[in-house]
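Student: how would this look folded up:
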Amino acid sequence: MQSFTEENYLKTIYNLANRQQGEVSTNALAEVTATKAASVTDMLRKLSDKQLIHYKKYQGVRLTEEGERLALQIIRRHRLWEVFLVEKLGFSWDKVHDIAEELEHIRSEELVTRLDTYLGNPQFDPHGDPIPTSAGQMPETGYRKLSEAEVGEGVCLMAVLEHSTGFLQHLDYSDLSLGSTVVIQEISAFDKSFRVQTETGRTVFVSHEVAKNLLVN
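Tutor: Modelled structure (predicted):
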């Protein structure tokens, strides 16, 4: 059985590998986990000994088939708990990540199955992230970044890549909610920022950094 820290590493490796489309470096893990590189290396050796990752010093890290299976279970639990916290307990979407980080380590499969059924088998969490199925399959979304959109396009905001409280509160303040449509009115040649019109008719300026962290359809 894996410790909570080991589970967190498996989840982090999975998420980084999918974002980077490849193997994950020790430095990237150290940055995301706010841990010294030496401590990261020690954990990677433990996970390698358990045959949950493929790891060689000074090379990238990737999950084994078993490591990926476990990572998807953890992600599934995390995202189902986020749905529960928002839909059933009334938490705002900027408050649930840290709570779900704790709840995701409850390993009862019966509890997860009942939770999934109780919630109506949701496919996405409050941040627009797909929820892995009970069989360990991650749904494909085909989303692209808002920063890749062009002037005149109307796009639907589907998900966020950044889950920090400050970022999500900024979106709320800017009237940028998931499921809503915005029209790209202008893109600055200077800093790549966007001027968009929301469904409510409000004109909002979106920085390039924000646009890179918003996924649209």
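
Student: from here on, just use CA atoms for contacts and neighbour counts.
Tutor: OK.

Student: what residues of the longest helix along the chain count as buried?
Tutor: Assignment by DSSP state H gives helix 65-87 as the longest helix of the chain. Using 16 or more other Cα atoms under 10 Å as the test for burial, helix 65-87 gives 67-86.

Student: what does stretch 198-208 give?
Tutor: Applying a neighbour-count criterion of 16+ other Cα under 10 Å, the buried positions in stretch 198-208 are 198, 203, 204, 205, 206, 207, 208.

Student: and what of stretch 209-217?
Tutor: If you call a residue buried by 16+ other Cα under 10 Å, then stretch 209-217 has these buried ones: 210, 211, 212, 213, 214, 215, 216, 217.

Student: next: stretch 130-149.
Tutor: If you call a residue buried by 16+ other Cα under 10 Å, then stretch 130-149 has these buried ones: 130, 131, 132, 133, 136, 138, 144, 145, 146, 147, 149.

Student: okay, those in a markdown table with distance to residue 53 next?
Tutor: Formatted as a markdown table, the entries for these read as follows, by distance: Cα to Cα, whole Å:
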| residue | distance to residue 53 |
| --- | --- |
| 130 | 23 |
| 131 | 22 |
| 132 | 20 |
| 133 | 22 |
| 136 | 17 |
| 138 | 19 |
| 144 | 29 |
| 145 | 30 |
| 146 | 33 |
| 147 | 33 |
| 149 | 37 |
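
Student: in the chain, which spans are strands?
Tutor: The residue ranges that make up the strands of the chain, judged by DSSP state E, are 53-54, 62-63, 144-145, 154-160, 181-187, 194-197, 203-206, 214-216.

Student: now for the third one, which elements pack on it?
Tutor: Read it as strand 144-145. Using 3 or more Cα pairs under 8 Å, 6 or more residues apart in numbering; DSSP states H and E as the contact test, the elements touching strand 144-145 are strand 214-216.

Student: next up, for comparison:
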Amino acid sequence: MTGDAGTRLPTSNVSQDYLKAIYAAVEWGGPATSVSALAARMGVSPSTASETVRRLADEGLVHHERYGGISLTGRGREAALAMVRRHRLIETLLVEHLGYEWDEVHDEAEVLEHAVSDLLIERVDALLGHPVRDPHGDPIPSASGEVSLPPTRPLGEAPAGEGGRIVRISDAEPQVLRHLADVGMNLDAHVEVVETRPYVGTTLFAVTQPGESQPARVELGDPAVAAVWITR
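Tutor: The predicted structure is shown next:
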């Protein structure tokens, strides 16, 4: 099975999902994933994850030192980016043309990304106008595997009086996505930290939507704050 720009993809859906997960762990500056963390992410036992990683290493797609982190080889990274491109283009299509909300698209894309052809993905890309980010702000790799990450920082790292434009919102928890949408924490809105309230685990923000001048006050709990990334 080939992917974008002729990238050779593993024939197994499981292998494709593992490569994507290994890439996602480090995409925004996180540490290389471990077998136990990968097992938790994939919803399998550590022994099952270990066996799959061993098979991927035998195929030349990952590096794994015993008891160490798992990293992608050059071939593994190419395959991972091809799958990420498929996933994020499908998410964007579902939101922009099929009426899905941004908290509904992840599971659908997880299924569809394995079934679509390279030609369909390129037609989707053209239909959407070659977008550079998905509905959550994650970058969409180009057909040649190029990725452009904006300089960002987690919102939780900004002290009182500072902020920036929202450029990414993690899609890991659909309930968090729904809450953030409800309170106006959307991509490209400007957010400023007004006051941290560690005694109750919340932070107060001033949020200004694009094209507007009056900010709204929004109070978020720590899990919601952790999902938001802003310009550095």
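
Student: re the thing from before, of the buried residues of stretch 130-149 of the first structure, just say which sits nearest to residue 182 of the first structure.
Tutor: The closest of those to residue 182 of the first structure turns out to be residue 146 (Cα to Cα; 10.0 Å).

Student: nearest spatial neighbour of the equivalent of that closest one over in the second structure, skipping sequence neighbours?
Tutor: With TM-score structural alignment as the criterion, residue 146 of the first structure lines up with residue 155 in the second structure. Here the nearest residue to residue 155 of the second structure in space, its sequence neighbours aside, is residue 229; by Cα to Cα, 6 or more residues apart in numbering that works out to 5.1 Å.

Student: check residue 145 of the second structure too.
Tutor: Leaving out its chain neighbours, the residue that sits closest to residue 145 of the second structure by Cα to Cα, 6+ apart is residue 81, at 6.1 Å.

Student: quick one: that neighbour and residue 214 of the second structure, what's the gap?
Tutor: The gap separating residue 81 of the second structure from residue 214 of the second structure is 40 Å, by Cα to Cα, to the nearest Å.

Student: counterpart of residue 195 of the first structure in the second structure?
Tutor: Residue mapping for residue 195 of the first structure onto the second structure gives residue 204, with TM-score structural alignment as the criterion.

Student: out of the buried residues of stretch 130-149 of the first structure, who's nearest residue 55 of the first structure?
Tutor: Within those, distances to residue 55 of the first structure taken as Cα to Cα reach their minimum at residue 136, with 22.9 Å.

Student: tell me the counterpart of the closest one in the second structure.
Tutor: Aligned against the second structure by TM-score structural alignment, residue 136 of the first structure finds its counterpart in residue 145.

Student: can you pull the contacts of that match?
Tutor: 78, 81, 82 (Cα atoms under 8 Å, 6 or more residues apart in numbering).

Student: what are the ranges of the helices in the first structure?
Tutor: Ranges of helices in the first structure, per DSSP H, are 4-20, 26-33, 37-49, 65-87, 96-103, 109-118, 165-173, 208-212.

Student: got the ones you listed as a markdown table, with distance to residue 57 of the first structure columns?
Tutor: Shown next, in a markdown table, are these (distance: least, Cα to Cα, whole Å):
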| stretch | distance to residue 57 of the first structure |
| --- | --- |
| helix 4-20 | 16 |
| helix 26-33 | 9 |
| helix 37-49 | 8 |
| helix 65-87 | 18 |
| helix 96-103 | 29 |
| helix 109-118 | 35 |
| helix 165-173 | 35 |
| helix 208-212 | 32 |
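
Student: contacting residues around the match of residue 195 of the first structure?
Tutor: Contact criterion Cα under 8 Å, 6+ apart gives 193, 194, 195, 196, 197, 217, 218, 219, 220 as the residues in contact with residue 204 of the second structure.

Student: and if we set it to 7 Å?
Tutor: 193, 194, 195, 196, 217, 218, 219, 220 (Cα atoms under 7 Å, 6 or more residues apart in numbering).

Student: just give me the closest of these to residue 59 of the second structure.
Tutor: Compare each of the contacts of residue 204 of the second structure with residue 59 of the second structure using Cα to Cα and the shortest gap goes to residue 220, at 44.7 Å.

Student: residue in the first structure matching the closest one?
Tutor: In the first structure, residue 220 of the second structure lines up with residue 206, judged by TM-score structural alignment.

Student: just confirm its match contacts residue 192, I think it does.
Tutor: No - Residue 206 of the first structure is not in contact with residue 192 according to Cα atoms under 7 Å; the separation is 9.2 Å.
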